[in-house]
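# Quick check, what structure comes out for this input:
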Amino acid sequence: MHALQQLWAGRRDLVLIALVMGVLMLLFVPVPSPVLDFLLITNISMALLVLLVTFFIETPLKFSTFPTLLLLSTLFRLALNVSATRLILEGADAGRVIGAIGEFVVGGNYIVGVVVFLILVVVQYVVVTSGAQRVAEVAARFTLDSMPGKQMSIDADMNMGLIDEKEARSRRALVEREANFYGAMDGATKFVKGDAIAGIIIIGVNIVGGLAIGIAQMGLPWADAVQRFTLLTIGDGIVTQIPSLVIAVATGIIITRAAADAQLGTEIPRQMLANPRALLIVGVVLLVAMLLPGFPKLPVIAVLVVLCGLAFLSIRGAEQRGPATRSDAPETERTAGDELRQLLRIEPLELRYGSALAPMLAGPDSDFQDRIATLRKQVLVELGFVAPKLSLSLGADLKGTDYEVYVNGVRTGGGELMHDQVLAINPGGARQPLDGKPTKEPAYGLPAQWIERGMKVQARAAGYTLVEPDTVLVTHLTELLRRQAPELLTRNGVEQMIQRDRERLGPLADEIVPAVMTYSEIQKVLQLLLREQVSIRNLEAILEVLADAGRAIKAPEELAERVRERLGASICQGYRDGDGRLQVLTIAPELERTLLAATRSGDGRSAPFGEAAHFDAFMKNLTDHVEAMMGRSLVPVLLCPSPLRRTLRSVLHRSMPFVAVIGVNEVPADFAVHSFASVQVS
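The predicted model follows:
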């Protein structure tokens, strides 16, 4: 048995192909009557199975193969008709099933058989099939028309953070499957309708052909030929028409199913018995009918007993649902509490936008979410930090073209986006003024203008750099993510990072937490690194340093300096010029000695430069050199003795956060270092 299951599991496609080819062969290859009996019984069984499956499924999409199955069953019935016709016309013998149906259903009377067959065809063609076809057409049209709205709703839920990207993809796939299913059902109902028409034509052809063979070739009298061939033909028609009617009913059931996630056998009794008054009214009508002269009383009494029993069950059910309904109040309170907690929740990273920006950021044709996904990957590669998901929300109090960025509920940036214009930035060489709205580029504060799209050629010719509004926003978000990375790195995030790399870290992860440091202490060290744009991607090297030094050193600042020395190569790598040299600003020796002395005496943090005039002179000289480096497209880097690094960084982080301060111990020995200029206090 197990071997058969394995064979079936690995050859399902081949078995299906073999079955389809077998059905096609029935159209051309004669089959003996015992085989035909087996196939006819199989046809009836399969039709009943399909009907029962439509009752037990919860939603139509649970039976998404139904349109294909409808086509195959129609082809199978037509092939059986052809095979039965061949046997009837060749030897007036179509097997025991058709003969039994002809004798049992129509009592051996072909006139009755014709009437019964025509009634079945009328029921199937006029009532069931036509109704199912119309419902399928309407369902397909409304499903296709509602697709854009459903997809916009999914995008809106994802933008607001109610669902994640995986859930959004799953819902989009479900919408697409639903549209494909109802579109296929619209066409599949044509098979059922055509099957009914083909049944009538086949019966007529069989009767005419049978009479011709019986009278002309077999020499039978007219009455005997009609009795023999018509009875077999009607039996064949009824045997194949009954499964066809069953399939038509199954088609009507599955196409008229509502979207409730419950079985049809559960939903119909629940809804029919929901109101006992309807049952009682029906009982009253039957009691009145009993008063009519000659009306049979025994069937009415039997139905009244059933109705009274159902009404009793309905009333009992309503009484049992009463406490349950009352008990739903706490559930409602819990739901309201969940909504309040959702309102009180602070998103780690949130973008609020004005109504005019909605199509660009959350519209059906917007690729903004894809660009945000790319941005998160970029930040992950650069800083080794998994940025939180960006939550989008419509700011009711914002101007239509404004946006604001919030980190942990605190506004950290914002600006204005003219969604129907482009931003023209003057890189420094453009002299011709443009007729636009003056503004500043939000990421770097560069002077810019919003201009009409028709002025793009003129602006490019004048030397301006043109940026699309969505690119402006993405660039701004990129810079904000880099600057706000320390605030976005949570304790849970640190734990997830370590757990995610636990297999690669091996014993190191178990060694450091909690024996040497806690997640909170590791978080503080990583935040200090991110504050200076140092990538924490090499988590293994960072944890090795913390494991070695964490027992003796507890100050996060000191530990961060030890980590920087370990990561010196990767830190300096990003500051090298096109020739591979590390261009740096150095500190004049006399100033360096003064600062070191102040640091060793404990005055390094409060007043490392002594007098305020010395600090002003230092900052002016440093500013001049930094501007010179940036003018040559070099990253401004200040190289200093390692004991001074933290002090100088604390001095510069507010006024010149873009200046990188590195210690001598961080520079690898094989790096080519070139002193661009020396900073001094004149």
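
# use CA for all of it now, contacts and neighbours both
Will do.

# Helix, strand or coil: sort out Pro514 for me.
State at Pro514, reduced to three classes by DSSP: H, G, I helix; E, B strand; the rest coil: coil.

# residues in contact with it?
Shown in contact with Pro514 (C-alpha atoms under 8 Å, 6 or more residues apart in numbering): no residues.

# Who are the contact partners of the closest residue to Leu383 other than its chain neighbours?
Nearest non-adjacent residue to Leu383, counting by C-alpha to C-alpha, 6 or more residues apart in numbering: Ser535, 3.9 Å away. Taking C-alpha under 8 Å, 6+ apart, we find Ser535 in contact with 382-385, 529, 571.

# Select from those every entry located in helices.
Among the contacts of Ser535, the members falling in helices (DSSP state H) are 382-383, 529, 571.

# which residues in the stretch 151-300 of the chain form strands?
Secondary structure of the stretch 151-300 of the chain (DSSP state E, counting those that start in this stretch): no strands present.

# Check the burial of Lys389 by counting its neighbours.
17 (other C-alpha atoms under 10 Å).

# SS state for it?
Applying three-state DSSP: Lys389 is coil.

# how far away is the residue nearest the centre of the chain from Leu144?
Nearest to the geometric centre of the chain sits Arg169, at 1.6 Å (C-alpha atoms, centre = their mean). Counting by C-alpha to C-alpha, to the nearest Å, the separation of Arg169 from Leu144 is 18 Å.

# try Val15
Val15 is 34 Å from Leu144, by C-alpha to C-alpha.

# Ok, Gly414 next?
From Gly414 to Leu144 the distance is 39 Å (C-alpha to C-alpha).

# cool, and Ile242?
34 Å.

# And for Leu245?
Applying C-alpha to C-alpha to Leu245 and Leu144 gives a distance of 29 Å.

# Who has more neighbours out of those two?
Leu245 (23 against 18).

# Contact partners for Ala607?
Counting by C-alpha under 8 Å, 6+ apart, Ala607 has contacts Ala598.

# Would you do the same for the sequence below? I want to compare the two.
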Amino acid sequence: MKKQDLAVAAYLVAAFVMMIIPIPSWLLDILLACNIALGFTILFTAMFAKEVLDMSFFPTILLFTTIFRIALNISSTRLILTTGDPGEVVQTFGNYVGGGDLIVGAIVFLILIIVQFMIINKGSERVAEVTARFTLDAMPGKQMAIDADLNTGAINDAEAKRRRDKIQEEASFFGSMDGAVKYVKGDATAGLIITAVNIVGGIAMGVLRRGMDFNNALNTYTILTIGDGLVSQIPSLLISLSTGILVTKGSKDADFGAVLIRQVFGIPKALYIVGIIICTLGIVTPFPTLIFLTLGLVFIVCGRVIAGEIETARIENEVDEEEIAAEEIRQPENVNSLLQVDPIELEFGYGIIPLADVNQGGDLLDRVVMIRRQIALELGTVVPIIRLRDNIQLNPNQYIIKIKGIQVSEGEILFDHYMAMNPGYVEEEITGIPTFEPSFHLPAIWITEGQRERAESLGYTVVDPPSIIATHLTEIIRQHISELLTRQDVQNLVNNLKDTNPSLVEELTPKLLGLGEIQKVLQNLLKEGISIRDLLTIFETLADYAPSTRDTDILTEYVRQSLKRAISSKFFPANETTSVVTLDPKLEQEIMASVKQSENGAYLTLDPEKTKAIMKSVGDEIAKLENLGKNPIIVTSPIVRMYFKRLTEDYYRDLIVVSYNEIENNVELQSVGMVTA
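Next comes the predicted model:
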């Protein structure tokens, strides 16, 4: 055990020992002195703590000190009743602090009890209760602010974790303080009761056991009991004051003393007025003239001194700012910061700023957080931090989306309007500003708030501007998620899987496949919208086939076949016949005959005219499916799938190409056409 642990354990054990075993008066004097010193230590530590969490164990400290103080009270009571000699500390408090007089000592003791119980304890209890309530109520807002800073890139993951932990610690601390204040309140009540019991018990012991007359017993034992009460209540008062200071600190990360002095005596004008008032009272009233005039002049002089310090500090700040600005001009430009490229950026004109400003009720930052979570659940990969920036060069209502610093899409919204889209079956038209939905380029109409209810009742799909931007951003991320997957992202995925399946990871990498090859397979899957959440199945398949081939395209096909259940559920709804287009067997043979192998992989050598004819046939068949309201899906043989997808991806980006081996046996298909050349 550590020495600190032994010290705390000894402190608690000593308290319980004192409750049971009588201790000599000289040892009680030492322990009472230590208890007073501990009270002062806690008081000044609470005053000068930079943050309340610097004393996060304060509720436990309250409990420990209360138990120890009660144990001391029991020991001193035992000595008073049995020997009449509780030690020099108790006698000094009774005779010196109480003035050696029964009435004076009783009044001083009662004043201490009233101050502690009615003022400090009651106020601390109320402040702790309110602070705990408001701290818990503020937690969701603080969490959202952290997520917003994380998404805008203002902080990193480590800083976000530190801030979240701090919020949790603050909530736990103030919640514990709300209950721990009851210890102090109960301690004050117990002290009052113990004192009353000691007085009655002392008089009884003096009269019945020691043969003292009533007045002598009353005077002797009451003074000792009051001394005992004072020596216990003063440390208790210090702890109560520490509690009040800790829960009423307005600034949680500032020097208590400096802030307090600056806030009380930091305005020269106030000191001048106070000085004039005090001097006037000394002149025109019977108050002691010398004292009031001297005090008033002190305030006026202090005000002048502070005014000079403020002026000097202002001039120094201006000089420092000028020097810093000049130094920055003289310094060579740090070009390293200019080389960094953000993976995803959303830039918008000043008219869209209210949507991203939390103080103006904007929730665009929250939607960005949801986008990252949605993509993670849907595709099994972590979306990089999305940087949000305002750009005065854009039109007020315009926004652009950049991937790796290059603009890939843009859109324009009307801030106070809603976008209404006809799903295809609404016949009645509504008036508005014609436009196109930016994500899928569908015709739409901008309508006002007053038209929204009517448009929804007619069957129009109505969305607000933040939803439009969020949907557009989501689609752009889906389209480019494969190129956003970096080697470091893959390494993080590998590390996560290694925690649960270390033997599989050790078998696969780096023995069979390198990190870059695994990245290429995962990118191939993401490029066609296949989730990589089932990383265990993906890695097991790669471990099975990597010994025979390291061609990432072929490995991707093997992985796709292992993920047939996920692919089937994504593209082929259950209990429903799906309309698809097949590939002419002769065309499949021609494609395979045109495949050439090279050091960098396989490629097609089809005649341009043949390619053009194939693309025309694909376009015709896709049109058939779209007229039926179906997704464009082409089913091919396994060996042809990846080559045909590569052939068509530049012409038809949304075309879904699957092989027969990637379809579950219970899926019902209906061929509505065939691609020929």
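
# Residue in the second structure paired with the residue nearest to the centre of the first structure?
Aligned counterpart of Arg169 of the first structure in the second structure: Arg164 (TM-score structural alignment).

# Would you check how far apart its match and Leu150 of the second structure are?
Applying C-alpha to C-alpha, the value for Arg164 of the second structure to Leu150 of the second structure is 12 Å.

# go on, Lys610 of the second structure?
Taking C-alpha to C-alpha, one finds Lys610 of the second structure at 51 Å from Leu150 of the second structure.

# between those two, which one's more packed in?
Leu150 (21 against 12).

# What lines up with that one in the first structure?
Checking TM-score structural alignment: Leu150 of the second structure goes with Met158.

# Tell me the secondary structure at His441 of the second structure.
Secondary structure, three-state DSSP: His441 of the second structure is coil.

# which one in the first structure is aligned with it?
So, by TM-score structural alignment, His441 of the second structure is matched to Gly445.

# That match: neighbour count?
9.

# Ok, the one 10 residues further on next?
By other C-alpha under 10 Å, 15 other residues sit near Met455 of the first structure.

# Can you give me the distance of it to Ala461 of the first structure?
From Met455 of the first structure across to Ala461 of the first structure, the span is 10 Å (C-alpha to C-alpha).

# How about Thr335 of the first structure?
Thr335 of the first structure is 60 Å from Ala461 of the first structure, by C-alpha to C-alpha.

# do Glu416 of the first structure as well
On the measure of C-alpha to C-alpha, Glu416 of the first structure and Ala461 of the first structure end up 25 Å apart.

# of the two, who's got more company?
Glu416 (22 against 11).

# Would you confirm that the more buried one contacts Thr401?
Yes: using C-alpha atoms under 8 Å, Glu416 of the first structure is in contact with Thr401, at 5.6 Å.

# Show me where the stretch 501-650 of the second structure has its helices.
502-508, 515-527, 535-545, 552-562, 564-571, 585-593, 608-627, 638-648 (DSSP state H, counting those that start in this stretch).

# what span of the second structure lines up against stretch 278-288 of the first structure?
Using TM-score structural alignment, stretch 278-288 of the first structure pairs with nothing in the second structure.

# for the second structure, which helix is longest?
helix 157-204.

# For it, which helices and strands make contact with it?
helix 58-82, helix 122-152, helix 214-248 (3 or more C-alpha pairs under 8 Å, 6 or more residues apart in numbering; DSSP states H and E).

# average gap between the last one and the first structure?
After superposition onto the first structure, the mean distance of helix 214-248 of the second structure to its aligned counterpart is 4.3 Å, using mean C-alpha distance after the TM-score superposition for the first structure.

# Check which residues of that helix are buried.
Using 16 or more other C-alpha atoms under 10 Å as the test for burial, helix 214-248 of the second structure gives 217-248.

# So what's the gap between it and the chain middle?
The chain centre lies 45 Å from the centre of helix 214-248 of the second structure; the measure is C-alpha atoms, centre = their mean, to the nearest Å.

# Repeat that for stretch 664-679 of the first structure.
So, by C-alpha atoms, centre = their mean, the centroid of stretch 664-679 of the first structure is 50 Å from its chain's centroid.

# Next: stretch 564-574 of the second structure.
The answer for stretch 564-574 of the second structure is 37 Å, by C-alpha atoms, centre = their mean.

# repeat for stretch 594-606 of the second structure
51 Å.

# what about it, how long is it end to end?
Stretch 594-606 of the second structure: ends 6 Å apart by C-alpha to C-alpha.

# what's in contact with it?
With C-alpha under 8 Å, 6+ apart, stretch 594-606 of the second structure has contacts from 551, 591, 643, 647.

# For Pro354 of the second structure, state which of those residues is nearest.
Closest approach between the contacts of stretch 594-606 of the second structure and Pro354 of the second structure, by C-alpha to C-alpha: Leu647, at 44.9 Å.
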